[in-house]
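Engineer: Sequence and predicted structure are below.
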Amino acid sequence: MYLLDQLVNGGLDARFTKGNPKFPHSLSMLTLGWLFPMLDYVMTGDERVGRVHKRFLNEVLNNGLTVGDFNAADKALRDNGAAFDPKVPPAFLLIAERLQPGFCLSIYRCLDSLIQAAIAWDGERTPQDIARAEEVLRPIRQHFHLPDLTPAPAAPKSAASGNALAELESLIGLQGVKQEVRNGVNLARYLLNRRNNGLPVAATSLHMVFTGNPGTGKTTVARLIADIYRDIGILRKGHLVETDRSKLVGKFLGQTPSQVAEIVDSALGGVLFIDEAYSLVVNRDSEDYGFEAVDTLLKLMEDHRDDLVVIVAGYTAEMEQFIQANPGLKSRFTRYIHFDDYNAGDLQQIFQRLCDKNELRLKPDAKAASQRAVEQIWQQRGENFGNAREVRTFFESVMQRHANRLSLVDSPDKAALSTLTVEDIPQ
C-alpha cells in the first residue's frame, strides 16, 4: 500500500518538496487505503490550519496564498460567526477563492489525483466509494456557494456596457451575426435575472460554433462577446484566449491533457477561442492525439461550466464534421453563428477604414480606382475567399506603391505622406 507521504513528501512533484520539512504524522501516515477518511479529514478535520498545513496548501497545491491571506480568511470567517476549527472548511475555501482565484481548482485537482491514484492502486474501490468521492469533490468544483458568506450576485446591467456593444454594432456588415450575439446577450441577462430573483435556472450552454470563411471577423466578434459577457456579469474577467491545434495537441503520449488543461486554465473567467477546431479530429491515427484533446476539453468544460465560454471556429462543412465526431460536442455546442462573406460594398468600406485609421486621404481619382480594384478582388473570389484579409493585403500593396513613389521625393512633407493618388492604386 502506498503511503500518502510518498505522494506529498516524495512522489507528487519534487519541486514542491525540495527543501521543505516533512509534513506532520496526521497527514503523512494516512494511507491511500484510508483515502476517504483522509478526504473527510481535509474537509472537516477538527484541527486548526497550522503552519505546515499552510505550506502544504501553498507548495503542493501551488496556489500562492500568503500568511496574510490565511489571516484575512480567518478574520472574515470569524466576523461572519464561523468557528474556524476545520482544516479546510467549506467557508474557508470560499474566502480563499475570493482572495486567490483558482484556489478551489487547486484543491480539486489534488484530491482528484489522489482519488484516481487510489482507484488505480487499490482494486477494492467500489462504485459507492467513487460516488462518495464525487460527492466530496463536487462542492469544491462549484466554489462553495454559501449564501451567508457569498455577496449577492450583481444585477445584470440593463444594457451591455456601451463600448463593446457599440463596437459590435459599428462592425461593417455581419447583420445576422449581430442579431445572434444580441440573442445570446438577451438570454444571458434573462438567466441572471431569474437567478437573482430566486427562480430556477435551466442548464443552458453558452458555448458557440462560428462558421464561415477566413477574414469575416470571427476573432473580433469573439473578443467583443468576452467583453459584453463580462459587463453583464456572466464572465468574471472577460478576456479572450486564442488557440489552435498546435497549442492543444502534444507530440507524445501524455502531453496533450496537460497542454489542454494549461490553455483552459489561462482562459478561466473568459472566452477560449479555438480556431480551425476541425483539425483536432481529421486524423484517427493511433499516434495522433487530437481526439484526446477533444475528450480532455469536454471534461474541463464540464468542470468549469460556470466560468468559461468556449467558441470553436472554422469552415462550415468542416465544423459540421467536427461537431459530429464526438457526442459530447453536439450536446455542449448548441449555438451556431454563421459569418457570411462580405460583399463588394463591405470590402470597399473596410479598405476606406484602413485608410482612415492610418490617416491616408484618397484623392477622388484614387478612390474611384480603389473601388474598381476592390470590386475586381470580390469578383474573382474563390470558395475559401479571404474577405477582409484580401483587403488587408491590397491595402499593404497600396502602401508599398505609395512608399515607392515617395522614395523619389526629397524629404516628403506631411501632406504627401498622407495623400494617396491614382498611381498608388494597383490595377
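Structural biologist: Arrived safely.
Engineer: all contacts plus neighbour counts: C-alpha atoms, from now on.
Structural biologist: Fine.
Engineer: who's in contact with L235?
Structural biologist: A226, Y229, G269, G270, D307, L308 (C-alpha atoms under 8 Å, 6 or more residues apart in numbering).
Engineer: I should have written K54 there, sorry.
Structural biologist: Here K54 is in contact with V67 (C-alpha under 8 Å, 6+ apart).
Engineer: hmm, back to that, same list (the contacts of L235) but as a markdown table, adding distance to A14, secondary structure and neighbour count.
Structural biologist: Listed next are the contacts of L235 as a markdown table, based on distance: C-alpha to C-alpha, whole Å; DSSP: H, G, I helix; E, B strand; the rest coil; neighbours: other C-alpha atoms under 10 Å:
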| residue | distance to A14 | secondary structure | neighbour count |
| --- | --- | --- | --- |
| A226 | 38 | helix | 25 |
| Y229 | 40 | helix | 26 |
| G269 | 30 | coil | 23 |
| G270 | 32 | coil | 26 |
| D307 | 31 | coil | 18 |
| L308 | 31 | coil | 27 |
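Engineer: Wasn't R381 part of a strand?
Structural biologist: No. Assignment of R381 by DSSP: H, G, I helix; E, B strand; the rest coil gives coil, placing it outside any strand.
Engineer: Okay, one more to line up with it:
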Amino acid sequence: MLSGPAPGAGQPGEVPAGWLQRAKSSQALSKLLQLTGLEPVKREMFNLADQVELEKSRKRDLNSRQYNICFYGNPGTGKTTVARIYAALLKELGVLPDAQVVETSGSALANGGVEQLKKELTKLEKGGVLFLDEAYQLNPKTNPSGAAVLDYLLPEMENRRGKLVTVLAGYQKQMEALLGYNEGLPSRFSRCITFPDYSDKELLKILLDIIAEGKPQPFKMQDEKHARIAARRLGRQRGTVGFGNARAVRNFYEQAVARQSARCVEERQQGLNPDLWLLRRDDLLGPKQLDVSSSSALQELQAKVGLQSVKDSVANLLQLIRTNAELEEAEKPVKEVALNRVFLGNPGTGKTTIAGIYGRVLRDLGLLSKGDVVVKNPSDFLGSVLGESEQKTVAILDAAVGCVLVIDEAYSLNPGSKSKDPYKEAVIDTIVAKVQGVPGDDRCVLLLGYEEPMQALMREANPGLARRFQLANAWTFQDYNDEELLAIMKEAARRKGWELGWPELKAGVQVLDKERRRPNFGNAGAVSNLLATVAMRMEARMQGLSDAARAAAQPVAADFLPPEDAKAVRADQVFKDLVLAKLKEWQATIKASQRMGKDPLDSFELNFRFVGAPGTGKTTVARRVGMLFKSLGLLSTDEVTSCSASDFMTGYAGQTAGQTRKLFETAVGGVLFIDEAYRLNPASGNVYGREALDEIVQLLTEPRFMKKMVVILAGYEAEIDQLLTANPGLKSRFSERLHFPDFSCKDACSLLRKQIETKHGLELDPKALASLPGLMQQLIAAPGWSNGRDVGTWADRVFRTWSLRTTRDQ
C-alpha cells in the first residue's frame, strides 16, 4: 500500500477518458489515478505531463522552465505520496535523470542549518526531488536560522537545473508568508497546487479500505451505517488547519480497534465468547451515553463537595451528547458540542481536579483517545526570541493530542490592548490557528483563570479566541460556602488523624470566613494552609510535653484562632470624644448584628468620609478602623493603603481608570485611605479626575470589591462636600461622615506630653509644664497650624534640644 491516503480504484465514469488513456503509458500517472479523491491535484499533474510532451514536440530544452512546486494542504492529504509520484513522472518525461526523493522538513533544516541541507543535497547528486515538508518553518520572520538555509538553497536550485527539483509543502497561509520573504522564491515556485481535504464520501472509502485490508482477516461491522457516521464525524473537521484527513481516519480506526479489544477482554473475563473480528457500534463510535453507575469519573464528580453549577454543566453536556447520538443514528445533522472551555474561579475550587474528571468522561464517550490531563502555565508557551513562542505552542498542542490541555492562569497570555506583547500575541494566534473546536477534534483545551482578567483576555486578544472559548458557556467554580468548607476541613483533618469537634470546626470556619474577604480566596487551599498553621500552634502550645503526648494530641479551638488582636478602639492619641464615640457606635452595631445572626454589611457601609484639617488624626483613625473591622471579621487584613489624588493619575488620557483599579486591587481586603481626595474634583482643574471618580463609583459596585474593603475619602469638609457633587453616585456611596475637629490647647498640650513620654522617654519639669499652655496657644495661633502634625514636630525638636544640652553638659 502507498503511504499517505489509502489507495483505491477510481470510479469508472468519474475519471476523464483522456486521463485513463494517458495513464496506460505512464506508471506514475497510473499510480496517481489510484489515489482517493484529489481531483484538482490529478488535473494539475496531467496538465503538466501534457505541457512537457508539447515542449518535446517543439524540440525545446526542458530545462528552460522551472519544475519546482509548492503543495498546499493539511496533513494526510497525500502530499508526500504525490511528491514521490511527481519524481517518477519527471523521470518518465525526461526532466530528471533519476526519481530519487529525499524527504526532510523545515524544522530539521532550521535546526541542522546549511550543513544539514548539504548532506541532504549530497544524496541527490544523480538527480531527483528534494521534498521539504512544513517548509514554512524556514521563514526567517519566525525562525531567524531559516535565512541561511534559504540563501544557500536558492542558488543551488538554479545551479542544479535539470538534476534537482524542490517541492515545498505546508499550510497555505504560512507557505504564502514564506514565499513573501524573498522576491526570488515566487519566481522559482511559480506552480502551486492545493490539496483539498477529503469529502465525507472519500473519508468513508478510506475507512472501509483500511478495515478491508486487515490481516490475517478483515474486521466486519455490525452495520455500515456506523462507518458513515464515523466519516461524518471526521468530516466536521474539514477546512480547519491541521485536520489529519487520511491520518485522522487511521487514528480513528486504531482507537476503534483498541475499544473493541478492551470490550472483548472484559467479555472473556465474564465467561463470554465474543466475536474477535466484529466491530460493534460502540467500538467504532464510543458509547451513546454515560451514567453514574457505569462511570467512575462521574461517581468521583458527584462525590465532590459543592460544585453544583459545574455538576449541572456536565449533566447538560451529557444530555446533549445523548441527543446527538440519536440524531446520528437517524443520519440527521447533529448539534454542536464544544469541548474546549473556560473554567472561571478562585484558586482551590477544584478546577484542575475537575479537568481530570472531564478528560476521563470525554475518553469514556470516545470523544478523546486518551483523556490524560496536561497542565501548563503561560510561561511554558513563551519564547525569548521571535518565532520561539509559536514553536513552543505548536509543540505543546501537538503533545496534547488525545488529552485535556489545561492552561492555568491563562489571562497572563493577554498581549494587551494598546502596545501588544509580540510573544504573547504569537501564542494566542497559534492557539487560534490550531484549536478549532470542531466535532471530532481529538484534543480539548481548557483556559483557567479569574473572571475579570479572563474577560479582558477575550476582549483584547485575537477575536478568534473568544469564538473558540465562549465566556457565555464558561463553567464557573464558586467559592465554597461555610458548610462546604466545614466538610472539606473535616475530611482534610481526618487524613491527618484529627477528629475535630464542633468548637474546632466553628473556629476554623470563622477564620476561613475572614479569609474569604481577601482577593483570590484559596478555598480548599486555604483549608490546607489553616491546618498547617494549626499544627504549628499546637506544637507551640505543647512545649514541654513528651514526644508521645504531642503525637497523640488533638487540636483545640484556640489553635485555630490567631492571637488576640490589640484592642482596636483605644485612645493612644488625643481624639475628641465624638470620634471615639463614633468608633464605639460602629463596633456595637456590628456586634449586635452578629449576635442576631445577621450579616452586618447588609445595613452597614464600609465607605466613609473623614473630614477635618490636617493633623487631626484621620490617618491614625483609619488604622484603628482597619484593626476594628478585622477583629470583627469584616476585613481579612488591617493593612491600610494610603494614597493621594496624584496616585490615580498617569498623565495619559484613558489610563486613569486602569490605575484606579490597580489601587483598589492593592487595597482589597483592607483599607484604602485617599488623602486630600477633593483634588480629584474636575472642578478643581484635574483633567483626569472625572475618569477616576467614575471608576471609583463603578468599582464600589463590583462583587470583587463591594463589602470586601474600606474606602475613606479624607480632606477638608467643604472641599469633600464639593467633591460629592462631581458624581451623582458618590454621595450615596459615602454617606457615613466622621468629623475631626481642630485640637484645643488642652488637647494639644496633652498630646505633646504623651509623645515626649512614650516616644522619647522624657518628662517635662514643673517649669516647662507651667509655660506649656502659653507656648502652645502661640503655636495654634500661627498661620498653617496643623494640629497633631505640628505637635509631633515639636516633640521631636524637644528631644533634639534635650540631646544637645545633655551632651554638652557631659
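Structural biologist: Arrived safely. Keep in mind it's a predicted model, so treat the numbers as computed, not measured.
Engineer: From Y190 of the first structure, how far off is the residue in the first structure that Q299 of the second structure lines up against?
Structural biologist: Using TM-score structural alignment, the equivalent of Q299 of the second structure in the first structure is A166. Computed as C-alpha to C-alpha, to the nearest Å, the A166 of the first structure to Y190 of the first structure distance reads 21 Å.
Engineer: ok, now H239 of the first structure?
Structural biologist: 22 Å.
Engineer: Among these two, which residue is more densely surrounded?
Structural biologist: A count of neighbours by other C-alpha atoms under 10 Å puts H239 above the other of H239 of the first structure and Y190, at 22 against 14.
Engineer: which position in the second structure aligns with the more buried one?
Structural biologist: In the second structure, H239 of the first structure lands on D372 (TM-score structural alignment).
Engineer: Nearest residue to that match in space, ignoring adjacent ones along the chain?
Structural biologist: Nearest non-adjacent residue to D372 of the second structure, counting by C-alpha to C-alpha, 6 or more residues apart in numbering: C403, 4.8 Å away.
Engineer: Counterpart of the one you found over in the first structure?
Structural biologist: Match for C403 of the second structure (TM-score structural alignment): G270.
Engineer: my read: that match touches G233, true?
Structural biologist: No. With contact defined as C-alpha atoms under 8 Å, G270 of the first structure does not count as touching G233 (11.2 Å).
Engineer: my read is the match of Q299 of the second structure is in a helix, agree?
Structural biologist: Yes. Counting by three-state DSSP, A166 of the first structure is found in a helix.
Engineer: That one and D227 of the first structure, how far apart?
Structural biologist: 11 Å.
Engineer: who has more neighbours, the two?
Structural biologist: More neighbours surround D227 than the other of A166 of the first structure and D227, with 24 against 12 (other C-alpha under 10 Å).
Engineer: got the contact list for the nearest residue to D421 of the second structure once chain neighbours are set aside?
Structural biologist: Leaving aside its sequence neighbours, D421 of the second structure sits nearest to P415 (C-alpha to C-alpha, 6+ apart; 4.7 Å). For P415 of the second structure, the contacting residues are D421, P422, Y423, K424, E425, E460, A461, by C-alpha under 8 Å, 6+ apart.
Engineer: from those residues, which single one is nearest I206 of the second structure?
Structural biologist: E425 (38.3 Å; C-alpha to C-alpha).
Engineer: how about that closest one, what's its match in the first structure?
Structural biologist: By TM-score structural alignment, E425 of the second structure lines up with F291.
Engineer: Equivalent analysis for K288 of the second structure, please.
Structural biologist: Match for K288 of the second structure (TM-score structural alignment): P156.
Engineer: I figured its match was touching R189, is that so?
Structural biologist: Yes. Counting by C-alpha under 8 Å, P156 of the first structure does reach R189; the two are 6.1 Å apart.
Engineer: and the aligned partner of T393 of the second structure in the first structure, how many neighbours?
Structural biologist: Using TM-score structural alignment, the partner of T393 of the second structure in the first structure is V260. Here the count is done by other C-alpha under 10 Å, and V260 of the first structure has 23 residues near it.
Engineer: residues contacting V260 of the first structure?
Structural biologist: V260 of the first structure touches K247, L248, V249, A293, T296, L297, counting by C-alpha under 8 Å, 6+ apart.
Engineer: To which residue of the second structure is the third one aligned?
Structural biologist: Same thing as V249 of the first structure. V249 of the first structure maps onto L382 in the second structure, by TM-score structural alignment.
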